[in-house]
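Peer 1: 3D, please:
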Amino acid sequence: MPHHVAPSLPSSLLDTPPDLSALPARERILTAAHDLFYREGLRATGVDRVIATAGVSKVTFYRHFPSKDDLIRAFLAHRHARWMAWFNEALARHQARQSEAERQQRPLAPLAEALSEWLHAPGFRGCAFINAMAELGGGLHEALALSAAHKQDMVQAIASLLPAGPEGLALAEAAGLAADGTIVRAQTHSGAIDPALAALRRVLHALEDCRPPGP
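Peer 2: Modelled structure (predicted):
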């Protein structure tokens, strides 16, 4: 399997649709916030900037989102749904490209290939949930809960590549931690992406090789 796959993420994962005016007001606000929050950060993006980008009035904005915290919660839920839809599709797509022998020997390879797509895609700015925790800390309790749920769903998606049971889930937990480390390292600068992915593949190989023999 090739180590570098050309990015094939849907544009909706990272980019704001060019014509926000075609969307209903709430979706327009949320789409604008998604792009701004992910690209520029939660604290750096003010409500007025979101309102201007979305092309709505303040009255309309506050009708849908009474506070910035409400918008942040909605952004994280929206980001989770969009990212997980892509992630599950990417894992399945790369697993389908493996031979049966590759699936048995290197079941975690689709994880590295999926992350390679995302990390090399234009607009990559790291994990929105890791970024949110770095910015907010414990300042928004619901954000902590949403981030924890996101990471757990990510682990469950990775576990789908492995045999069911406690051993597979434990391996998926370890692979998820390695994936998060790769995302953070890749975010530092563009030259860090390929070395981070190479390190991830070494970790995944080590995890696969330490599995107990099958029945």
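
Peer 1: alpha carbons only for contacts and neighbour counts from here, please
Peer 2: Noted.

Peer 1: which helix is the longest one in this structure?
Peer 2: Secondary structure of the chain per DSSP state H: the longest helix is helix 68-96.

Peer 1: Give me the buried positions along it.
Peer 2: 71-77, 79-80, 83-84, 86-88, 90-92, 94-95 (16 or more other C-alpha atoms under 10 Å).

Peer 1: For the comparison step, fold the sequence that follows:
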Amino acid sequence: MSELSASGERLLEVATDVFYAEGIRATGVDTIVKRAGVSKPTLYAQFGSKEELVAAVLDRRRRARQQALSRFLAESAETGEQRLLAVFDWLAEGHGRSGFRGCPFTNAAVELPDAEHPARAVISDYKNWLRDTLAWLAADAGLTDPEGLGFDLLLLIDGANARVVVADDRTAIRRARGAAARLVFCARVLGPEA
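Peer 2: All right, here's what the predicted structure looks like:
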């Protein structure tokens, strides 16, 4: 996507907030342009379609989250297994914020079942990056089967996010951290048979 105008940036900011708070499918283009204070032609000139706007919103979120977690890990005094589990602590900060409605990528995937939707590639990129980051941290900690552990830990994270959506359970990520600690212990002590 080329550089956005001030109106394009405003559309992206408004769409980010509204899609997350009210839902992608429930929010029409008319709502976005009205709240952004721009015209429909401006939206289409900047993004081409609502689908591309959704993809741009998620791509911006993806880049911001990747940068934030990378910065958090770089600044962390934790090492090895502690660093891996600290990812859950970082996520818990978001789970505790007012207005948190679960993972924006998972929520979008539920709303956008068409595998050809341009946002689906962004969702996959983010989830794969998070899984790979968890696997890299597991390998860095010297744990057995880091790839498998990365998948398992992502399942815990996705499950905690689902609990927020289903039951507004803001403590699920803390329980997921406890389960992650047990998986990490098994990966260290029992090896690949765990």
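
Peer 1: TM-score for the pair, please.
Peer 2: Taking TM-score structural alignment, normalised by the length of the second structure as the basis, the two superposed chains have a TM-score of 0.83; 184 aligned residues with a C-alpha RMSD of 2.3 Å.

Peer 1: Superposed on the second structure, what's the mean shift for stretch 170-178 of the first structure?
Peer 2: Aligned to the second structure and superposed, stretch 170-178 of the first structure gives a mean residue distance of 1.3 Å (mean C-alpha distance after the TM-score superposition for the first structure).

Peer 1: What range does that stretch cover in the second structure?
Peer 2: Here stretch 170-178 of the first structure aligns to the second structure at residues 148-156, judged by TM-score structural alignment.

Peer 1: what's the answer for stretch 71-80 of the first structure, then?
Peer 2: Using TM-score structural alignment, stretch 71-80 of the first structure lines up with residues 53-62 of the second structure.

Peer 1: Just give me the mean distance for that stretch relative to the first structure.
Peer 2: Stretch 53-62 of the second structure sits 1.3 Å off on average (mean C-alpha distance after the TM-score superposition for the first structure).

Peer 1: what about that stretch, distance to the chain center?
Peer 2: 11 Å (C-alpha atoms, centre = their mean, to the nearest Å).

Peer 1: what's in contact with the match of stretch 170-178 of the first structure?
Peer 2: With contact meaning C-alpha atoms under 8 Å, 6 or more residues apart in numbering, stretch 148-156 of the second structure is reached by 130-136, 138, 176, 179-180, 183-184, 187.

Peer 1: Let me have those in TSV, extended by secondary structure and distance to R35 of the second structure.
Peer 2: Putting the contacts of stretch 148-156 of the second structure into TSV (DSSP: H, G, I helix; E, B strand; the rest coil; distance: C-alpha to C-alpha, whole Å) gives the following:
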residue	secondary structure	distance to R35 of the second structure
L130	helix	32
R131	helix	36
D132	helix	37
T133	helix	36
L134	helix	38
A135	helix	41
W136	helix	42
A138	helix	44
A176	helix	37
A179	helix	42
A180	helix	41
L183	helix	46
V184	helix	46
A187	helix	50
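
Peer 1: out of those residues, which are buried?
Peer 2: The neighbour-count test (16+ other C-alpha under 10 Å) marks 130-136, 138, 176, 180, 183-184, 187 as buried among the contacts of stretch 148-156 of the second structure.

Peer 1: Please identify which of those is nearest to R120 of the second structure.
Peer 2: Ranked by distance to R120 of the second structure (C-alpha to C-alpha), these are led by L130 at 15.4 Å.

Peer 1: The closest one corresponds to which position in the first structure?
Peer 2: If you follow L130 of the second structure across to the first structure using TM-score structural alignment, you land on M154.
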